[in-house]
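Colleague: What follows is a predicted structure for the sequence shown.
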Amino acid sequence: MKPEEIQQIVSAQRAYFASGKTLPVDRRIAALNQLKDAIVRHEDEIEQALHADLGKSRMESYMCEIGMVYSELTYMTRHVRQYAREQRVRTPLAQSVSRSYVKPSPYGITLIMSPWNYPFMLTLDPLVDALAAGNTAVVKPSAYSPHTSEVLRDILTECFSPEYVAVVTGGREENACLLNEHFDFIFFTGSQAVGREVMRRAAEHLTPVALELGGKSPCVMDKTAKINLAARRIVFGKFLNCGQTCVAPDYIYCDAAIRDELISAIRREIKRQFGADALSNDNYGKIINRTHFDRISGLISQEKVVCGGRTDAGSLRVEPTVLCPADWDDPAMQEEIFGPVLPVLTYDRLEDALDEINAHPHPLAFYLFTEDKKTARHVTETCAFGGGCINDTIIHLATTNMGFGGVGASGMGAYHGKAGFDAFSHHKSIVDKKTWLDLPMRYQPYTRLYEKLVRVFMR
């Protein structure tokens, strides 16, 4: 798409938003219902596109993408009236004879830039929140998942006029053109490197941003953990979508005393969940492209492979792989893996492990397996991370009742449910002062009596 076409889209959306047509709550609900109906009509095409881009099975496409969008749509249509209402707050005595309230208001023209790993869900979930809050949106899906991007374009073009919701496809050139424009809010999901560029470009217009990034999310296990159950849940969370999940456990940090038992349990679980030959399992999926396949393959230190380790360049598949003993100097520990490679590190003292984790950039997710409530409380209080689970993995993002987001290097801002509505809203603080009474003490000339009254009112 040419720069002038993008400029026309933004200009048209600014005029459309200024018309006030996005503001009525009934209009917002109608838009969400339109979108839901279109998804229902195109479900088969969505599943086919996800399979073509990432090899996702029908079950995984629904469980991790389509169903998640349905959940967000259902939640928002039920709650948007409540969230859009003015919220009355207490008025201090010094400002008496007033009504104080907070008014949620849409930012205006929003830009949603989504990644390739969950290309359907990570495009439409934030769009649902943006529309519920009363904004217009320009949606930019990833060029790395072209089949899903095409279906998204078809669905959104069918539902909305471009002055309300527009889809811009393409690659880096289109991304650069979009970031040249003045948006009122930018929502970006992707890598830390691109997130820095988005934030830098947004700063030129003082545009607020939400950044959903990533990082090396640890999975800590102490001696009290139920090893077999932990292995089952770790294998599910790590190798879902071939490890191409921003909140996948990036590595295990376990007590040295349980390492061997844990490795054995993980081996069994990989075989149970993916079969004796995961590379031939039709439900396993594939790496998005050759560039990422080569990068992930290069992170496998063959001398440390205790499970898996095979690759197939033709099908872009990497076998579920476990590396042990791993250490912080390994190639797999130098970057976010974002693939089906799981290093296992050990500790002798839990505090040493937590100190090491806290010495690194804050992760997007943190997972702890323990049966000790005191340990769980201590770890969640002392470690900085976006969100996480105790005795499970990744499921904390699959709820509309909690916000999802990062902290520090793993992102800023949160969305899903109420947090998503708030992310795409500015909350105006307003005092409605009545005119039938005007207390004189704030006006000059000041007197001793007025000073005494002010001191009473403002205690």
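Modeller: Yes, it's here.

Colleague: drop to CA atoms for contacts and neighbour counts, all remaining ones
Modeller: OK.

Colleague: ok, now which ones touch the residue positioned nearest the centre of the chain?
Modeller: Closest to where the C-alpha atoms of the chain average out (Cα atoms, centre = their mean) is residue 212, at 4.9 Å. The contact partners of residue 212, by Cα atoms under 8 Å, 6 or more residues apart in numbering, come to 187, 188, 189, 190, 405, 406, 410, 411, 412, 413, 414.

Colleague: State the distance from the last one to residue 213.
Modeller: Between residue 414 and residue 213 the distance is 11 Å, computed by Cα to Cα, to the nearest Å.

Colleague: shared neighbours, these two?
Modeller: residue 406.

Colleague: Please enumerate the strands of the stretch 1-150 of the chain.
Modeller: 87-89, 98-106, 109-113, 136-140 (DSSP state E, counting those that start in this stretch).

Colleague: adding another structure so you can compare the two:
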Amino acid sequence: MARKVKRPTANPGSLGTACQLDGKPANPYAGTLKRLRDAFDSGRTRPAEFRIAQLQALSRFLKENRKLILDTLKKDMGKPAVEADVSEIVLCESEIKLALNNLHTWMKDEKVEKNLATQLDSAFIRKEPYGVALIIAPWNYPLNLLLVPLVGAIAAGNCVILKPSEISKNMEKVVAEVLPRYLDKNCFAIVVGGPQEATALLKNKFDYIFFTGSSRVGRIVMTAASKHLTPITLELGGKNPCYVDDDCDPQNVANRVAWFRFFNAGQTCVAPDFLLCSRETQERLLPALQRAVTQFYGKDPQHSPDLGRIISEKHFHRLRGLLGSGRVALGGQWDEQERYMAPTVLVGVQETDPVMQEEIFGPILPIVNVQSLDEAVAFINKREKPLALYAFSNNAKVVNEVLERTHSGNFGGNDGFMYMTLMSLPFGGVGLSGMGDYHGKFTFDTFSQRRGCLLRSPRLEMINQLRYPPYSPRHQRLLVWLVDHKLGFPCSIL
């Protein structure tokens, strides 16, 4: 079973500062890392049978603790059962099923094309685990964003240290206390705690780091990884634009935008952070958005069982401060005691307003007016490349033009983040919104080193005589010809 690693007693600090015990620098996770590295070096995680057993155990964790997980997500964020089930449990289960059904195929050596000089040899790519990986997850989807990377790391044959978010404190407790009952304790460990513990962890050498969170902390993680030249995946956030063309059905757009903007109370990294549309389209959208919100959450959304809550007082106060940007056209109500914020739409928003300076991560939707598609594209392209970008139009040419003329980690035409349900698509950011991708086989690839291999016969030395000195023009011509040409049929000899 995986082992829970308790928090060390450390002086206050933050990511990027040293963690100390009794006034002296210490490494409270050295023993845990040694245990996992010894297990990896022993070859324990390499057989397909071991990987399958751990994936099956992870599946049992989800099935046997489904009610506990749903109750815990409700306790942390007021997350409705449907949203929690679909976005947390079901997506994790789908990842596990895909890995179990395809693991043997994914693990197979990949044969490659050869030139004439190597036609008698065996050339292939072997997918090897990196070793001991660190997965750091955020609080907004505390199970999904922890376990989906874990599925790929297990499938690829790695040992893993998991660092769940301390902000979603109840889910952190479930992960730390329940998940270790299902996983091999020599190959997997869970570290709980906040910035101090994360700082102490990052001072260690890992073979791979997978981080999901803010760009600010992503820079800190990348700096720590660079000290050991550790490969890294960063799944970050950003301000995701959503362009709405004049040629659209305003109610259809409103229904779709409202659902994926206010899903999980807006605390979703791929949710649209602002709408771009003409003033005329804005006037058509506002009553449609009002109808959508009323249909989804009733006349008083505060009492709707289908609208979540803000994760913490700190985030609640930050969001409340953003309500001063532009003018509230819809919603705007809040209740600090419940950490409730109504689905809110802001109009008259300027590019310089606070709400346009940071990722919102809450149920607030600003509308910025543009007069044309060209102006919208220019507005998008002068900002950092977003994690996601959306375009709505009845005209497919408009959607395709937005796709062709912009850059983003992911793109959705006439809908929101349904692409997240497709494990056949890679998910990841670009530029400030991240690097690397995952989901489905892409996660397996992320946690696998592609090792190039060439196996030659110890015999037939006479074939090699051409490459040895003393060189001659004739040998040079033959060598160039052998290296530069390929045969249309495979041949290998070991």
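Modeller: Noted; the coordinates are in hand. Only a predicted model underlies this, so the values are computations on that prediction, with no experimental measurement involved.

Colleague: hang on, the earlier thing: whichever of the contacts of residue 212 of the first structure end up buried, select them in ChimeraX.
Modeller: In ChimeraX syntax, the buried subset of the contacts of residue 212 of the first structure is picked out as below (16 or more other Cα atoms under 10 Å):
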select :187,188,189,190,405,406,410,411,412,413,414
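
Colleague: could I get the contacts of residue 212 of the first structure as a markdown table with secondary structure and distance to residue 89 of the first structure?
Modeller: Converted to a markdown table, the contacts of residue 212 of the first structure look like this (DSSP: H, G, I helix; E, B strand; the rest coil; distance: Cα to Cα, whole Å):
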| residue | secondary structure | distance to residue 89 of the first structure |
| --- | --- | --- |
| 187 | strand | 29 |
| 188 | strand | 32 |
| 189 | strand | 34 |
| 190 | coil | 37 |
| 405 | strand | 28 |
| 406 | coil | 29 |
| 410 | helix | 34 |
| 411 | strand | 31 |
| 412 | strand | 27 |
| 413 | coil | 24 |
| 414 | strand | 24 |
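
Colleague: Tell me which residues touch the counterpart of residue 230 of the second structure in the first structure, please.
Modeller: Structural alignment places residue 230 of the second structure opposite residue 207 in the first structure (criterion: TM-score structural alignment). By Cα under 8 Å, 6+ apart, residue 207 of the first structure lies in contact with 182, 183, 184, 185, 186.

Colleague: From residue 110 of the first structure, how far off is residue 427 of the first structure?
Modeller: According to Cα to Cα, residue 427 of the first structure and residue 110 of the first structure sit 16 Å apart.

Colleague: So which of those two has more stuff around it?
Modeller: residue 110 (28 against 17; other Cα atoms under 10 Å).

Colleague: The more buried one and residue 185 touch, don't they?
Modeller: Yes. With contact defined as Cα atoms under 8 Å, residue 110 of the first structure counts as touching residue 185 (4.8 Å).

Colleague: Which stretch of the second structure lines up against stretch 353-360 of the first structure?
Modeller: Under TM-score structural alignment, the match for stretch 353-360 of the first structure is residues 376-383.

Colleague: If we go by neighbour counts, what in the matching stretch is buried?
Modeller: 376, 377, 380.

Colleague: all strands for the stretch 151-300 of the second structure, in order.
Modeller: Using DSSP E, counting those that start in this stretch, strands in the stretch 151-300 of the second structure cover 159-163, 188-191, 208-212, 232-235, 241-244, 274-277.

Colleague: nearest to residue 332 of the second structure, of these?
Modeller: strand 274-277 (16.0 Å; Cα to Cα).

Colleague: OK, contacts around the equivalent of residue 192 of the second structure over in the first structure?
Modeller: Aligned against the first structure by TM-score structural alignment, residue 192 of the second structure finds its counterpart in residue 169. Each residue near residue 169 of the first structure by Cα under 8 Å, 6+ apart is listed here: 1, 140, 141, 142, 143, 149.

Colleague: got a winner among those for most neighbours?
Modeller: residue 141 (29 neighbours).

Colleague: and that one, what pairs with it in the second structure?
Modeller: Residue 141 of the first structure maps onto residue 164 in the second structure, by TM-score structural alignment.

Colleague: With the flanking residues excluded, which residue is spatially nearest to that match?
Modeller: Distances taken as Cα to Cα, 6 or more residues apart in numbering place residue 137 nearest to residue 164 of the second structure, at 5.1 Å, with adjacent residues excluded.

Colleague: What strand or helix carries the counterpart of residue 397 of the second structure in the first structure?
Modeller: Mapped onto the first structure by TM-score structural alignment, residue 397 of the second structure lines up with residue 374. Using DSSP states H and E, residue 374 of the first structure maps to helix 373-382.

Colleague: Give me the mean deviation of that helix from the second structure.
Modeller: Taking mean Cα distance after the TM-score superposition for the first structure, the mean distance separating helix 373-382 of the first structure from the aligned residues in the second structure is 2.1 Å.

Colleague: Please identify the buried residues of that helix?
Modeller: 375, 376, 379, 380.

Colleague: From residue 93 of the first structure, how far out is the last one?
Modeller: Going back to what we said before, that points to residue 380 of the first structure. For residue 380 of the first structure, the distance to residue 93 of the first structure (Cα to Cα) stands at 40 Å.

Colleague: how about stretch 91-111 of the first structure, aligned to which bit of the second structure?
Modeller: Against the second structure, stretch 91-111 of the first structure falls on residues 114-134 (TM-score structural alignment).
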